[in-house]
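Undergrad: Got a predicted model here, sequence first, then my questions.
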Amino acid sequence: MGFWQHLAESYDKNADAFKKTYPLSTTTISNNGDMIIIIVIDGNGKFIRYDKIEKKSNPSLKSPGNPLVNITIPVTEESMGRSSGISPHPIFDQYEYLKGEGKKYDAYMGQLKDFSESSFSTEKVKAIYNYIKKKTVASDLSEIGIKDKTNIIFQVEIQGQLQSKVWEDEIFFYAWHQYYLDIKAKRAEEKKKAQKMLTDKLKLSSGEKKQLKEQTRFKDAISLDYIEGNDKEPAAIFHPKKISIRNAANAKLVSDNDDENYTFRGKFEDSSQAVSIGYESSQKAHQFLRYLINDRGYYCGEQVILSFTIGSTEKLLPPPVENDSLSAIIHSSGFKTENDIQTELRANMGLDYAEALRKSLDSFKYGNTLEKHAKTAVIALDASTKGRLSITFYRELDRNEYLERIADWHEGCKWKQQFWDKENQKFVFYIGAPSVDKIIEAVHGKPRGGEDKSYTKIKKAARERLLRCIFDGAFLPMDFVIAALRRVSNPLGITKQNKFDRNRFEQVVSTACALVRKDYKQRKKEDYKLSIELDRTDRDYLYGRLLGAADKLEEYALYKQGKDRMVTAAIRHMQAFTQHPFRTWQTIHSCLNPYIQKVKKSYGFRELQAIMDKFIPGDYEKDVPLNGSFLIGYYHERAYIDSFTNVSDKNKNLNEKTGTEDSNE
């Protein structure tokens, strides 16, 4: 029960912030499928007017559209999970419950009457009851084409009270929750007494027996709360759905006890003996989970990844992975957040994010007083079906350990990365680990378009495996590394509009290099530098450098000729090159010869010769497949040539940067 206990505890620690936004014994309705009607009355229950929250619509050229609006409403356990039958909400409900006739109206009015006449009632509740019992809802809304399923909420204008919107009234929600707790406790006590009288086999009349059986129909019971350890509070009978998981609105994390089939029979006398969770504890845990998902959820289809600081009153930690930028998320005063560092990235291209993260982490650890024994939880939830939600990943880490492991991931998997700066409409470079989604794209490619369910399934599983690498220190899956290398070795398969996409290819190369570096560091205890290693004599690395030099030199020559959209020989033959480098290099070199003189009188020859001279005798002639280090060499060589070639200003050529003359000029 640690998971549930931590959720409930965190709700308690942040209760003041949640009283209005996530009150207990509530759920939400929205204008997503239909409009919402607001009935405005005065303190005596007299109708004043009605307003509408129009159905959500997307903006168009003719209309700005209507935004999505979520309204918090009070519920009972039965109404919270209703799908059919008669289970009225306490105050706000659908038109069919309020229109003044039928069994649904009778059930709604009976429940509202009890609440209105209780000691927990408020002025607004009494005003609503006085209005509803007049049975004028249908006539008051006769001008509207209203449906039975249209939701109706109330606004009560009382002189001297500033808050007239009942759905935003904290006192109202608190009153309902306390009333409902009291009702559940009374039901449980009545049930207990009735069961005792029936089992004692007293001489009872048929009427008395019928009355006692009626009192036992409620499932409410006072039993041990496995979360709080309290045995004096009513237990939860039905647990909330609508936990805000996309495409699975009715998914439940806790199923209700089934007292009719085989869930507990043969082991226990009743369902509460199997396991029980207190009603209030269940509400707190589910509401805090809703908050995490709504405010900090990182989605993939129906999968969501979360993290939070257990029981902390500080600002809560955001999720440990991000969709389209840097994956380390840190918080707290005196500590640079991701936004802070991204601001620096815009001003300082190529910032070593991993190094900045480590320094900022040290400042955070030693410059701030952490809450004693503070822990951080990382959770992955997934809806396998529309009605079932499961916890697929859960880890509890000390706060420092959480931050350390994110920093270690960035340090071990860092490479030069880029992300699209929407604000300034340009690519920004940084040194750090690629985002989880970029890794998955490098390994599995992009989805086929539309709703690719098979790709979503693969993506979910990949994210969970990567979470284990980040937070458990597990080795990077070897199949990820191999798949990324195979994909990048077939560059012509990386396309946009059926043409080779150089930008995407280079992003995949950067990601694959990060994976190779991490893999070598973990399995072979070998660390590659981020810049070229001119003294390295490794055959695979040198062949990668040859390929990078050939690619860059031909790319530049094609640009000079105005043919920069042509694909270089190095790219065309890359797949064959990884399998038979010696044989394929002869083909690539023969394609390159015409360009060497066009690029530069002697540079092309000298650079290729310098690489050739690094081979240990006999290595160059080996025509066996290359390992992952060839990609590191390929990347390093291209970056090395870029380091003295102004790639951002293509009006200047290679000769101007090195002081030699072009043979054509």
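TA: The structure has been received and is ready for your questions.
Undergrad: C-alpha only now, for contacts and for neighbours.
TA: Fine.
Undergrad: how about I38, secondary structure?
TA: Of the three states, I38 takes strand according to DSSP: H, G, I helix; E, B strand; the rest coil.
Undergrad: isn't it right next to V156, touching?
TA: No: with contacts counted by Cα atoms under 8 Å, I38 stays clear of V156, the gap being 10.1 Å.
Undergrad: more neighbours, these two?
TA: Higher neighbour count among I38 and V156: V156, with 25 against 18, using other Cα atoms under 10 Å.
Undergrad: Would you map the strands across the stretch 351-500 of the chain?
TA: 351-352, 375-385, 388-398, 415-421, 426-432, 495-496, 499-500 (DSSP state E, counting those that start in this stretch).
Undergrad: would you turn the ones you listed into JSON lines with mean neighbour count?
TA: Supplementary listing: the strands of the stretch 351-500 of the chain in JSON lines, determined by neighbours: other Cα atoms under 10 Å:
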{"stretch": "strand 351-352", "mean neighbour count": "19"}
{"stretch": "strand 375-385", "mean neighbour count": "20"}
{"stretch": "strand 388-398", "mean neighbour count": "17"}
{"stretch": "strand 415-421", "mean neighbour count": "20"}
{"stretch": "strand 426-432", "mean neighbour count": "20"}
{"stretch": "strand 495-496", "mean neighbour count": "12"}
{"stretch": "strand 499-500", "mean neighbour count": "15"}
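Undergrad: nearest to A188, of these?
TA: Closest of the strands of the stretch 351-500 of the chain to A188 is strand 388-398, at 28.5 Å (criterion: Cα to Cα).
Undergrad: Take this one as well and set it beside the first:
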Amino acid sequence: MSWMKRLYDVYENNSDKVGDFNKRGEGQPFTLLPVSHVTQSAQIEIKLDLDGNFFKAIVIPKDKARTILPATLDSANRAGSKVAAYFLHDKVFYVAGDYLKYGGAEKRAGNYSQYINQMKEWAKSEFTHRKVELIYNYVKKGTVIEDLISAKILFEDENGKLVEKWTRQDDEKYGIEKPEIYKVVTGDSSEATVRFTILSETPEDPVVWEDKELFGKYQQYLANKMDKVVEVGLCYVTGQIMPLTDRHGSRLRNAGDMSKLISSNDKQGFTYRGRFDNPNQAVQIGYDVSQKAHNAMRWLIQRQGYRSDTRNFITFGVESLIDIQPFDGTLGMLDHPLASIFETETIVTEKDNTSLVIAEQVQQAFQGKKHTFRLGGIKSIVVMAVDAATTGRLAIVYYQELESNLFLDRLAHWHGTCKWYQSYYDVANKKMVGYIGTPSTYQIVEAVYGERTDDKIKKELYTRLLPCIVDYAMIPKDIVLTIFNRIKNPMSFKNDLSSPTGEWQRTLGIACAIIRKHYEKEEINMALDLENKSRDYLFGRLLGVAEVLERNELNRRGEKRATNAMRYFNAFSQRPARTWMTIRRQLHPYQVRQGEKIWFQNKLIREIEADIQVEDMNNDALGPMFLLGYSSQVKELYTKTELKKENENADN
């Protein structure tokens, strides 16, 4: 139960944030929920005056629909046709006493009575609240649907029955376009969730679903009831005596998620029969602890989680929240404006970004994080992933808890060993800008499988990469071979291969970073290694020289076609000696035409060929190291060309 204790601690350490709504990007507002409360998306808002009379009603925009509802154990876990009312806010067929009058289904006859009876009990208790009393006095009149029809939110037909669904024929029938409520409700109009609020006496008076004083009153009311009917025992998470529960939270990943991390069922499925008589003999968890732990997980997923298909990943500090995530690449680690380059079309650049600056900033960033963690008292970091195998069962598929210093050391190691020359296109200045860094996990997954791969495959790769990031694990060989086989076929990539802005060029940098990480023990340099005499590396260098030589000639002539090195890339990796002879012959016209202008490239080719042992000049397929030799050689030659141009400009 360590995961539950850590989440419980997160809730306790951030209790001051309960009820405070925040927003992440363009998503729905979220908050750390109070105990015994849930969130729902409401579609209708009814505002009452200070005497509890109907004042007005509106259809709620989707971006403002998130509403906190006081909940019982039954209502928080209700599904299907189960009758279990929330307090205060609920669906129309729960809060409307005139639901049957307007043609409501008889099977729902008991919904309103349960809702109004429990509302009466709270409103008449010692833990009531002025707003609760006003809402109760209104809903007990039984005129909710009537008032919504008068406000032209809902509509009745010629028989006085509620119009549940709006069709095209209704546009002509009623002489109006489809009303807003029928656009936002996916089912019948009576299934719309209604929330209530009161006209404010002062500007500081919060709306009902954000009133922290009201939250506290409900918690007192519910705790007083539970003390009389709920079993009290030892909580296995905290070791304290408290009210227990065998029903735990759902809707952890999103509002429609009914899967649970903890559940029991002996009547169907025989979960514990033969070993225990009841669920609490298997494990005892306090109600308060369960509520806080599940609310903390829900909040963390919404606040800083990462989702891939049905799997959610979260990284958090137990003592205090953190802003560092293992899935971030180098730019993301530095809060660089280009961190979201692969997720958005709008790109903002910095002109002074050099490889050296980026490399130094990464190490400085980790030192800064360590200092920040010490000041914040952050001792423990938890990395976890959850996924649902079925609609009702949620599982923790990855869990790792580390000391904060160890966590940062492992992240620094990942960013120091899984890096290569990366690039992005500077739209403002219309040029490629390079840096040395680690690709984000998102970029790695897209590079390994491509953007069209099934999301279920991608989420597994995210999970498999986590141990490589936080456990010093080696990148699995099948991942290396998959991206190697993909990059060997440059002609299968979209965009112009002659352009450094193309997808293949970006994928090559990511592939080299992964390969370098896989061969971490060999301590491969990113700079061209003239002492590396391995067969794969030398053949890669040969192809790199051929690529640059022909590309320069094609650029001089204004041609945009792929070079022979690109066209024969896959064949070269499969049968290097034979294919090299073909490429060598096709380079000859360029060599003759340029003569002494390319003496350096010609000399380089001869030197590399001489370094390849006679017995290695064969057609055995090349391994992934071939890409490192190719990339380093191309980078070296282009760097020399750029320096030469700069010197010439300086002389002039």
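TA: Done, it's in. As the structure is a computational prediction, the values presented were derived from the model and not from experiment.
Undergrad: And for A527 of structure 2, the neighbour number?
TA: Residues near A527 of structure 2, counting by other Cα under 10 Å, number 15.
Undergrad: now the nearest residue to it once chain neighbours are set aside: how far from R541 of structure 2?
TA: By the measure of Cα to Cα, 6 or more residues apart in numbering, the closest residue to A527 of structure 2 outside its immediate chain neighbours is S632, 6.1 Å from it. According to Cα to Cα, to the nearest Å, S632 of structure 2 and R541 of structure 2 sit 8 Å apart.
Undergrad: Give me the more crowded residue out of these two.
TA: Summary of the neighbour comparison: S632 of structure 2 and R541, criterion other Cα under 10 Å, with R541 having more neighbours (26 against 22).
Undergrad: Might one say that the more buried one is in contact with I608?
TA: Yes: using Cα under 8 Å, R541 of structure 2 and I608 qualify as a contacting pair, with a distance of 7.5 Å.
Undergrad: counterpart of N525 of structure 2 in structure 1?
TA: In structure 1, the residue matched to N525 of structure 2 (TM-score structural alignment) is K529.
Undergrad: Go through the longest helix along structure 2 and flag the buried ones.
TA: Identified as the longest helix of structure 2 according to DSSP state H is helix 625-651. Within helix 625-651 of structure 2, the residues scored as buried using 16 or more other Cα atoms under 10 Å are 625-635, 637.
Undergrad: And stretch 42-54 of structure 1, by the same measure?
TA: By neighbour count with 16+ other Cα under 10 Å, stretch 42-54 of structure 1 contains the buried residues 42-47, 50, 53-54.
Undergrad: The aligned partner of T582 of structure 2 in structure 1 in helix, strand or coil?
TA: Matched across to structure 1, T582 of structure 2 falls on T587, judged by TM-score structural alignment. Classification of T587 of structure 1 into helix, strand or coil gives helix, according to three-state DSSP.
Undergrad: Distance of T587 of structure 1 relative to F47 of structure 1?
TA: For T587 of structure 1, the distance to F47 of structure 1 under the criterion Cα to Cα works out to 87 Å.
Undergrad: Quick check: the aligned residue for F47 of structure 1 in structure 2?
TA: Under the alignment (TM-score structural alignment), F47 of structure 1 maps onto F54 of structure 2.
Undergrad: Provide a list of residues in contact with that match.
TA: 46-48, 138, 147 (Cα atoms under 8 Å, 6 or more residues apart in numbering).
Undergrad: Give the burial count for the closest residue to R49 of structure 1 other than its chain neighbours, as a bare number.
TA: Taking Cα to Cα, 6+ apart as the measure, R49 of structure 1 lies nearest to V40, with 5.3 Å between them; neighbours along the chain are not counted. Residue neighbour count, defined by other Cα under 10 Å, stands at 20 for V40 of structure 1.
Undergrad: Hmm, V40 of structure 1 is touching I48, no?
TA: Yes: with the criterion set as Cα under 8 Å, V40 of structure 1 and I48 qualify as a contacting pair; they are 5.6 Å apart.
Undergrad: helix or strand for T28 of structure 1, which one?
TA: Taking DSSP states H and E as the criterion, the element that holds T28 of structure 1 is strand 26-30.
Undergrad: Going by neighbour count, list what's buried in that strand.
TA: Neighbour counts using 16+ other Cα under 10 Å place 26-30 of strand 26-30 of structure 1 among the buried residues.
Undergrad: mean shift of whichever strand or helix holds I68 of structure 2 relative to structure 1?
TA: Applying DSSP H and E as the criterion places I68 of structure 2 in strand 66-70. The superposed strand 66-70 of structure 2 is, by mean Cα distance after the TM-score superposition for structure 1, a mean 1.6 Å from where its aligned residues fall in structure 1.
Undergrad: The helix or strand following that strand - contacts with which helices or strands?
TA: Next in sequence after strand 66-70 of structure 2, counting helices and strands by DSSP H and E, comes helix 73-76. The contact analysis (3 or more Cα pairs under 8 Å, 6 or more residues apart in numbering; DSSP states H and E) places helix 73-76 of structure 2 against no helix or strand.
Undergrad: Helix 73-76 of structure 2: average distance to aligned residues in structure 1?
TA: With structure 1 overlaid, helix 73-76 of structure 2 shows a mean distance of 1.0 Å (mean Cα distance after the TM-score superposition for structure 1).
Undergrad: ok, A293 of structure 2 to L334 of structure 2 distance?
TA: On the measure of Cα to Cα, A293 of structure 2 and L334 of structure 2 end up 31 Å apart.
Undergrad: When those two are compared, which one has more neighbours?
TA: Comparing A293 of structure 2 with L334 by neighbour count (other Cα under 10 Å), the higher total belongs to A293, at 24 against 19.
Undergrad: The match of T582 of structure 2: neighbour count?
TA: Considering only other Cα under 10 Å, T587 of structure 1 is surrounded by 14 other residues.
Undergrad: What of R448 of structure 1?
TA: That count, for R448 of structure 1 with other Cα under 10 Å as the rule, works out to 10.
Undergrad: ok, longest helix in structure 1?
TA: The helix that spans the most residues within structure 1, counting by DSSP H, is helix 170-199.
Undergrad: just checking, V232 of structure 2 touches L244?
TA: Yes: with contact taken as Cα under 8 Å, V232 of structure 2 and L244 are classed as touching, separated by 5.6 Å.
Undergrad: Tell me which of these two has more neighbours.
TA: Here V232 of structure 2 and L244 are compared on neighbour count by other Cα under 10 Å; more neighbours surround L244, at 21 against 17.
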